[in-house]
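In: okay, predicted coordinates and the sequence, questions at the end:
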Amino acid sequence: LQGPLDMRMNKSVQHNAEDILNSYSQQQLQRIFGEYGQVRNAKTLANTIAEARNQEEIETIEDFIKVVSPVIKGNRNKYLSQVFQALRIEVNDELNALKEFLEQTKEILKTGGRLVVISYHSLEDRIIKNFIRHGNTREAQEEDLFGGAKKHFRAINKKPIIPTAEEVKRNPRAHSARMRIAEKV
């Protein structure tokens, strides 16, 4: 717990979790925790962080957990997982990286090629589902020259494929995995 608040997947990325916690506005923190972590008390959490950092910078994981402990709602581990997930997504710009990847598949895959994507939380899954449905990450249906819906992909499975109870027992981290498959048309 004495470790740094880094969370970068690529050390060339300029800002880390410590920078975000100590420099983002309360509104920015609230947005991150609400959108990316789906934390119910995101406003309270953001206010608590802002007040604490005015006293002293938040530098380590231990510092951060001490700051947020008084506002934890429900299951402590689940709450902290959501908070750290939100920070990690922001630090690494994960959702934009996913969107860029998906947009590139339209150019890379040949007609009949298969797109198989596994997501590990609902934010990713929603982006993937809408990309397959609309053919873009803007969630707006593209139209052809005649005003008809332009289809880039056809969903192979209507609902995501989820791990079996046996798989989750063997690999507990698989419990949130969702796999979607689409074919380029």
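Out: Yep, that arrived.
In: going by C-alpha atoms from here, please, whenever you check contacts or count neighbours.
Out: Will do.
In: check which helices and strands whichever helix in the chain runs longest sits against.
Out: Across the chain, the longest stretch assigned as helix under DSSP state H is helix 76-92. Helices and strands touching helix 76-92, as assessed by 3 or more Cα pairs under 8 Å, 6 or more residues apart in numbering; DSSP states H and E, comprise helix 17-23.
In: next, the buried residues of the helix it packs on.
Out: For helix 17-23, a neighbour-count test (16 or more other Cα atoms under 10 Å) marks 17-22 as buried.
In: quick one, helices of this structure?
Out: 17-23, 26-31, 42-55, 61-68, 76-92, 94-108, 122-134, 165-170.
In: want to throw these into CSV with distance to Pro4?
Out: Listed next are those as CSV, based on distance: least, Cα to Cα, whole Å:
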stretch, distance to Pro4
helix 17-23, 8
helix 26-31, 19
helix 42-55, 16
helix 61-68, 6
helix 76-92, 13
helix 94-108, 20
helix 122-134, 26
helix 165-170, 31
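In: one more to weigh against that first structure:
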Amino acid sequence: MAQEGGLMSEYHVPVMLKECMEGLHIIPDGVYVDVTFGGGGHSREILKNLGEGGRLLAFDQDEDAKKNIPNDDRLTFIDQNFRFLKNYCRLHSAMQVDGILADLGVSSHQFDQPERGFSTRFDADLDMRMDQSAPITAKEVIASYSEEELHRIFGMYGEIQNAKSLARTLVTARLNRQIDTIAEFKEVIKKLIPKGKENKYLAQAFQALRIEVNQELEALQEFLLQAADVLKPGGRLVVMSYHSLEDRLVKNFIAKGKFRGELEKDFYGNIQRPLDAVTRKAVVATDEEIALNSRARSAKLRVAVKL
């Protein structure tokens, strides 16, 4: 699906594009933020729905995303992680916006670049940084984290059944050799991988490392708290997640205005939270879309409105 003036074909086709636009409920002269620009698919669609007076701010920290910026005066590109949403909205005089969109999936373009170390299909250094200037790589996580820390990230972020054994195996193996590449990592852990489940197991292990390296869950929590402040009353938040931990954070924040604990009420029993769910349950892709785009299978879309 090549698009003019960009590398859209190398990036993923946006998941649930129609549902995302419906969720944003775009007003032509509104101000919108796409915090995960990537291939620019969602941003282009937002621009199509905006009039001349509309504005779009787009965030992405991946160098390659810059190649996809459309030539449009209404768009401001911000080369930053979305955890700095509030600062950059203030900097660009957009302190109250009409809608914010986040698609938390890693683009297939990143997976297809062997040297980035995201994919189990290629051999490369264990890198996995979304932001190439970030300090810590997957190689350093494996080399320096304690057995307890490795157990936690593989168990929590990868939902790997034998996470404890995996952590112990890595800690033992690194006493004798460095584990620098994807091939070395696979070699060290091959006895732990259930027969016939190789791809799934490796995908879960890689996901765990990627989430840790990029501090994805911490960034998501910071982003959600700031999104609630940046939205104007009646503004929409649209978040698409692909992992149960991400979806739980989004769901809890929309329901309670926080990530853990009970819903808070004021002295009169009124609920204290900044957002209200527009859809009671997460929106999922249609069977037709999943048949065309396998990435859509795990996607969950949640839409909320600022109270």
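Out: Now that the structure is in, tell me what you want to look at. Predicted model, so just to flag it, every value in this text is computed and none were measured.
In: care to give me the TM-score?
Out: After superposition, the two chains reach a TM-score of 0.95 (TM-score structural alignment, normalised by the length of the first structure), with 185 aligned residues with a Cα RMSD of 1.3 Å.
In: Glu44 of the first structure matches what in the second structure?
Out: For the record, residue 44 of the first structure is Thr, not Glu. Thr44 of the first structure maps onto Ser165 in the second structure, with residues paired by TM-score structural alignment.
In: if I look at that match, how far off is Lys190 of the second structure?
Out: Ser165 of the second structure sits 12 Å away from Lys190 of the second structure when distances are taken as Cα to Cα, to the nearest Å.
In: identify the residue range in the second structure corresponding to the longest helix of the first structure.
Out: Using TM-score structural alignment, helix 76-92 of the first structure pairs with 198-214 in the second structure.
In: residues touching that stretch, excluding its own?
Out: 118-120, 128-131, 136-138, 141, 153-154, 156-160, 193-194, 217 (Cα atoms under 8 Å, 6 or more residues apart in numbering).
In: can you tell me which of these are buried?
Out: Those of those that meet the buried threshold are 118-120, 128-131, 137-138, 141, 153-154, 157-160, 193, by 16+ other Cα under 10 Å.
In: who's in contact with the residue in the first structure sticking out farthest from the centre?
Out: Computed with Cα atoms, centre = their mean, the residue of the first structure farthest from its C-alpha average is Phe146, at 36.1 Å. Not one residue lies near Phe146 of the first structure by Cα under 8 Å, 6+ apart.
In: now swap in Asn47 of the first structure and tell me
Out: Counting by Cα under 8 Å, 6+ apart, Asn47 of the first structure has contacts Gln26.
In: could you do the one 3 residues further on as well?
Out: Ala50 of the first structure makes contacts with 22, 25-26, as judged by Cα under 8 Å, 6+ apart.
In: which bit of the first structure covers stretch 34-50 of the second structure?
Out: So stretch 34-50 of the second structure sits over no part of the first structure, by TM-score structural alignment.
In: now do stretch 241-253 of the second structure
Out: The alignment of stretch 241-253 of the second structure onto the first structure (TM-score structural alignment) covers residues 119-131.
In: mind listing what's buried in the matching stretch?
Out: 119, 124-125, 127-131.
In: try stretch 101-110 of the first structure
Out: Residues of stretch 101-110 of the first structure classed as buried by neighbour count (16+ other Cα under 10 Å): 102, 106.
In: need the distance between the two termini of stretch 277-288 of the second structure.
Out: End-to-end distance for stretch 277-288 of the second structure, by Cα to Cα: 26 Å.
In: give me the contact list for it.
Out: Contacts of stretch 277-288 of the second structure (Cα under 8 Å, 6+ apart): 15-16, 254-255, 296-297, 299-305.
In: farthest pair within the residues you listed?
Out: Pairwise distances across the contacts of stretch 277-288 of the second structure (Cα to Cα) peak at 25.3 Å, for the pair Arg297 and Val305.
In: which of those two has more neighbours?
Out: A count of neighbours by other Cα atoms under 10 Å puts Val305 above the other of Arg297 of the second structure and Val305, at 24 against 16.
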